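Undergrad: coords please:
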Amino acid sequence: MSDVLVGLCGIAAMFLLMAFRTPVAFSMLISGFFGLWILEGFKAAGGVLLTESYAAVSSYSLIVVPMFVLLGNVSSAAGFSRGLYDAAFAWVGRFRGGLASASVLGCALFSAVSGSSVACAVTIGKVALPEMKRLGYGQGLATGAIAAGGTLGFLIPPSTGFVIYAVLTEESIGRLFMAGILPGLLMMALFIVTVWLVSVFDPAAGPRGPAVTWRERFSLMLGAAPLVAVIVLSIGGIYVGVFTPVEASGVGAALVILLALARRALTASAFRAALFDTVKTSAMLYMVVIGANVLNPFLAVTQIPTALGEGLAGLGLGPYGSLLVILLAYVVLGMFLDGLSMLVVTIPIVFPVILANGFDPIWFGVVAVIVVEMGMITPPVGLNVFVVKGVAPDVPMSVIFRGVMPFLMAMIVTLGLIIAFPQIALLIPDTMFG
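TA: Sure thing, here's the model as predicted:
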């Protein structure tokens, strides 16, 4: 049996394990370990398991994961997310579809704290959906805006998707964070345009919200200002070179905890719950990295990435034709896998092909994250759709999926613009890092 055939059998076994609900991390670890055992022997497989596991958990750069997760959890537990949403609503709620637009803005702001699409969808959904229901918003627009807005958590820094991509490809976390800013703002703007268009064509779906006085607007802005200042300090500190991403994550988490204590917005039990959630989420992400680090050497030995690159080159599609094939594969996988699983499973296979075709690895990181985000709102998996369903159990799943379709088109437009104009993603990191 050839090495490539063994590799294909290993990948098939990995997907089979996932189909039987084995966690993604252990599916990769089992396939990688036993694949290496078959090809290189037990001693080599055991050596990889030991060294790669230690290298993964001792990686200094991965400290950003628990720190930014803690930052988001404490912000949510302290109720700061409500302040972000209220401030956004005060400025755009009076317009047609304003509450849905405020939800998108709230998701974008909370994304800069949490780095998690699920956390964004849950946190803003709990605040915004009851208000939109009270004002008679269409169920599709209300739930679709939350599900789509939540995906911004995977793109706007600090993004766990970028951290995992950086670890898998050995690219700079700081450059990836900076690369996500303009695409994230572009997608947010297109989501708001989508809300407006839906409301124009169906006025009943997005009625205007109540008027808010200028005094109330500035009062709500002042209430949200401390958390916004933490966001600006953390992300801005990376941009101007004051902090590394790791230092920024630690400073941000510490400042949010101090802010919550100063406002007496955080009880001891809520803080313990935030710590527990942080440990649980971080442990899951670390296990994913360990599994990917065991799978990668197996794929390298099988030469599957090389065979894939040669196969695509043999088709004569050219760089962008090969990119289109890869993106279509992502779309198909997004119907069955969650976003994080897609990244860790596919990047080791497709990344060498991307480099061979001359694409910028930072730019492709943004493209890959956007395509992964699309999978978060497409059937049948659509993780964010299921999350919103949990927040709004009275809304049929079919209605939520119909509601996200206009936003999916906005994501496709964003992706097309970034492929056509790579500088949208590369301007800030190229300016910052030269």
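Undergrad: hey, let's count contacts and neighbours off CA atoms from now on
TA: Noted.
Undergrad: neighbouring contacts of stretch 31-50?
TA: Identification of contacts with stretch 31-50 by CA atoms under 8 Å, 6 or more residues apart in numbering yields 3, 6-7, 10-11, 13-14, 291, 294-299, 301.
Undergrad: Quickly name whichever of the residues you listed is closest to residue 400.
TA: If you rank those by distance to residue 400 using CA to CA, residue 14 comes first, at 30.8 Å.
Undergrad: Need the max-distance pair from the contacts of stretch 31-50.
TA: Taking CA to CA, no two of the contacts of stretch 31-50 sit farther apart than 3 and 291, at 20.4 Å.
Undergrad: Comparing these two, which shows the higher neighbour count?
TA: residue 291 (27 against 17; other CA atoms under 10 Å).
Undergrad: Please identify the helix or strand for the more buried one.
TA: Secondary structure from DSSP states H and E places residue 291 in helix 268-302.
Undergrad: And this one, please, so the two structures can be compared:
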Amino acid sequence: MSDGLLLGGLGFAATMILILLEVPVGVAMGLVGILGTLFILGTDPTVAMGASTVWESITNYTLTMLPLFVLMGNLAVQTGLSTRLFRSMTTLIGHRRGGLALATIGASAGFGMIAGSSLATTATMGRIALPEMERAGYPRSVAAGTVAAGGTLGILIPPSTILVIYAFLAEQSIRQLMLATAGPTLLAITLYGLAVWLPLVFGRSGFSGISRDKASWAEKRAAVLDMSPVLFVFGLVMGGLYTGIFTANETAAVGAAVVLAYGVLSRRLSWPGFIAAALDTALTCGALYLVLIAANLFNGFLALSGLPFLLTGLFSGIMDSPFLVILMMTAVYFVLGMLMDELAMLLLTIPLFVPICQMAGVDLVWFGIYAVVIVELGLITPPGGMNLFVLKTTNPEYTMLELWKGVVPFILADLLRLALLILFPAIVLWLPYSAQ
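TA: Presented below is the predicted three-dimensional model:
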């Protein structure tokens, strides 16, 4: 093995260790990237490469939508849309078996349409839905598992910051990626609903999960009206993308403007609320851009070391079987998901896996959705699932054993979803390619 490959392997291992030691992802990747490049190229080329990397990352056209998507989610929080979504879903389906749990999944999906963040969705729905399910007599493990699993939908449904980052790293069309989420999202909601409903129907606990009487038509109409702002924004984003009326960047601007207009016209957004949303957006985006700059520095170091080419060579024996390639990647993601958060997983693996996918003939739009779905699974996989830790932090009275027990049905649902996506890639690809 050459010195460059050895250095690349040591750098990758060092980055993983630093992340597991809870060093911030951006710091870990940036530090290893700069030091590794310094060893290979020397001082002057490293400084020049670092300067160009920073400039290219900040000025990249794809990433200009990130602040707008983050702002849209923060404005939605300040206008109270999350609470209204949950109440509306409860009104519509609370009279059915597992109605509150199903409403939590539906509201999480709705909030994910405008938040684009798994951790934000989990924290928000945890504050709203967990007390309601506890009062309705839901077992604590079922309630917590539902919130944790529902929160994972926040990184798949557009606007998804993770998809924007993948599009940037893999140089793929963000429009196609966002359109590709339609099938997997519907599949996820269906399987999660079954994960809630089937144990209640066939279980022996005697708990029905029915939380209220059937709502009147007037109450249902009011509930649908309360949900209409979220549905309108999502329809505008997806409809504009599919028809080609808006580019992905334009949909981000339009979505943020519509949510802002709704908050002002409905008088649900106060001036202090707007300032809080703007400050939170600035802090979040500053952290994201720092991480992306560091990831580019790290990726440049890996490319110089030749490590991605070595991995491609190791996979060469199975390149004629994309199925085996995907299974090997799945195993890697499953292990990483138990150890680190979704952003760290993607930033570490995309530079290594994308060249392998290209050589194996795996569609990179499909791979982007697959990667996000398996990252969703990692968010609820014990012991390190980040959504579980978010719930534990916001609800310290819950034990980790209750959280682990509660997510088991949803882990099984996610494994089934992964299998279906691998066996039937058209679930992902039918919409983006039909819109060309």
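Undergrad: related to what we said a few turns ago, pull up the aligned stretch in structure 2 for the helix holding residue 291 of structure 1.
TA: The aligned range for helix 268-302 of structure 1 in structure 2 is 271-305, by TM-score structural alignment.
Undergrad: Would you check the distance separating that stretch from the middle of the chain?
TA: Averaging C-alpha positions (CA atoms, centre = their mean, to the nearest Å) puts stretch 271-305 of structure 2 16 Å from its chain's average.
Undergrad: got the buried residues for it?
TA: If you call a residue buried by 16 or more other CA atoms under 10 Å, then stretch 271-305 of structure 2 has these buried ones: 273-274, 277-278, 280-281, 285, 288-305.
Undergrad: any idea how far residue 417 of structure 1 is from residue 190 of structure 1?
TA: Remark: distance between residue 417 of structure 1 and residue 190 of structure 1 (CA to CA, to the nearest Å) = 12 Å.
Undergrad: who's more crowded, these two?
TA: Looking at residue 417 of structure 1 and residue 190 with other CA under 10 Å, you find the greater number of neighbours at residue 190, namely 18 against 15.
Undergrad: My guess is that one contacts residue 410. True?
TA: Yes: counting by CA atoms under 8 Å, residue 190 of structure 1 touches residue 410, with 5.9 Å between them.
Undergrad: any common contacting residues for these two?
TA: Contacts common to residue 190 of structure 1 and residue 410, judged by CA under 8 Å, 6+ apart, are absent.
Undergrad: So which residue is smack in the middle of structure 1?
TA: The structure's structure 1 has its C-alpha centroid closest to residue 154; by CA atoms, centre = their mean the separation is 1.6 Å.
Undergrad: Report the separation between it and residue 113 of structure 1.
TA: To residue 113 of structure 1, residue 154 of structure 1 is 11 Å away according to CA to CA.
Undergrad: Show me where the stretch 151-300 of structure 2 has its helices.
TA: 161-170, 174-180, 182-202, 217-243, 248-265, 271-305 (DSSP state H, counting those that start in this stretch).
Undergrad: any idea how far residue 290 of structure 1 is from the aligned residue in structure 1 for residue 249 of structure 2?
TA: Counting by TM-score structural alignment, residue 249 of structure 2 corresponds to residue 246 in structure 1. With distances taken as CA to CA, residue 246 of structure 1 is found 20 Å from residue 290 of structure 1.
Undergrad: burial count for the match of residue 249 of structure 2?
TA: Using other CA under 10 Å, residue 246 of structure 1 has 20 neighbouring residues.
Undergrad: residues touching the nearest residue in space to it that is not next to it in sequence, list them.
TA: Among residues not flanking residue 246 of structure 1 along the chain, residue 64 sits closest, at 5.0 Å (CA to CA, 6 or more residues apart in numbering). Residue 64 of structure 1 makes contacts with 163, 245-246, 249-250, as judged by CA under 8 Å, 6+ apart.
Undergrad: out of these, who's nearest residue 87 of structure 1?
TA: Using CA to CA, the contacts of residue 64 of structure 1 come closest to residue 87 of structure 1 at residue 249, 24.3 Å.
Undergrad: who's in contact with that closest one?
TA: Residue 249 of structure 1 makes contact with 64, 67-68, 71, 234, according to CA under 8 Å, 6+ apart.
Undergrad: Next: residue 302 of structure 2.
TA: Applying CA under 8 Å, 6+ apart, we find residue 302 of structure 2 in contact with 8, 33, 308.
Undergrad: and if you look at residue 297 of structure 1?
TA: 32, 36, 48.
Undergrad: residue boundaries of the strands in structure 1?
TA: Applying DSSP state E to structure 1 gives no strands.
Undergrad: Among the contacts of residue 249 of structure 1, name the ones in helices.
TA: Members of these lying in helices (criterion: DSSP state H): 64, 67-68, 71, 234.
Undergrad: Cool, thanks, signing off.
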